[in-house]
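Provide a 3D model corresponding to the input given below.
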Amino acid sequence: MAPHLAAQPIINSQYLQSAVGLTKPQAERALKTLARVGALTARNSAKRNVVWEHRGILDVLDAYAAGLRRQ
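So this is what the prediction gives:
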């Protein structure tokens, strides 16, 4: 799943279902596991259709973009 997070650092259950081929329960379980170990954080507080982000990858992308603006 790591390559998918690197390519798409903001995901939801539907993304995992279509990109990885997981069932809805499998996708929900994977997201909760990744959140529990600190790899993902929720971007919204919805009970359904939670959007998750990988802050580490987003921080790297933000730093890269800032470097481009300075040049």
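
rest of the way, CA atoms for contacts and neighbours
Noted.

Residue 30 in helix, strand or coil?
When classified by DSSP: H, G, I helix; E, B strand; the rest coil, residue 30 comes out as helix.

The structure of the following sequence is requested for comparison with the preceding one:
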Amino acid sequence: MLPHLVSHPVVNARFLSDHLGMAGQTAQNALNQLTEAGVLTERTGLRRNRVWEHRGILTVLDQYAQNLLRR
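Sure thing, here's the model as predicted:
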């Protein structure tokens, strides 16, 4: 799952199931473990339909976009 975060830094359990073939509970467990490890941040605050992000990758992409705008 970790290599896929570079191209998809915002994910949910359905994405993991659909694109990586994970079972629903396996996807949820992976998201919970990565959240506890500080790799992902849950951004919705909801109990259902939650979305996680990799803040580090998003920061790099934001910085890159800012550099493009300055040129």
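
TM-score for the pair, please.
The TM-score (TM-score structural alignment, normalised by the length of structure 1) is 0.97; 71 aligned residues with a C-alpha RMSD of 0.6 Å.

Could you list the buried residues of the longest helix anywhere in structure 1?
Scanning structure 1 for the helix with the most residues, using DSSP state H, yields helix 55-70. By 16 or more other C-alpha atoms under 10 Å, the buried positions in helix 55-70 of structure 1 come out as residue 57.

Measure the mean distance from that helix to structure 2 post-superposition.
With mean C-alpha distance after the TM-score superposition for structure 1, helix 55-70 of structure 1 departs from structure 2 by a mean of 0.2 Å once superposed.

contact partners of that helix?
Helix 55-70 of structure 1 is contacted by residues 6, 9, 39, 40, 41 when judged by C-alpha atoms under 8 Å, 6 or more residues apart in numbering.
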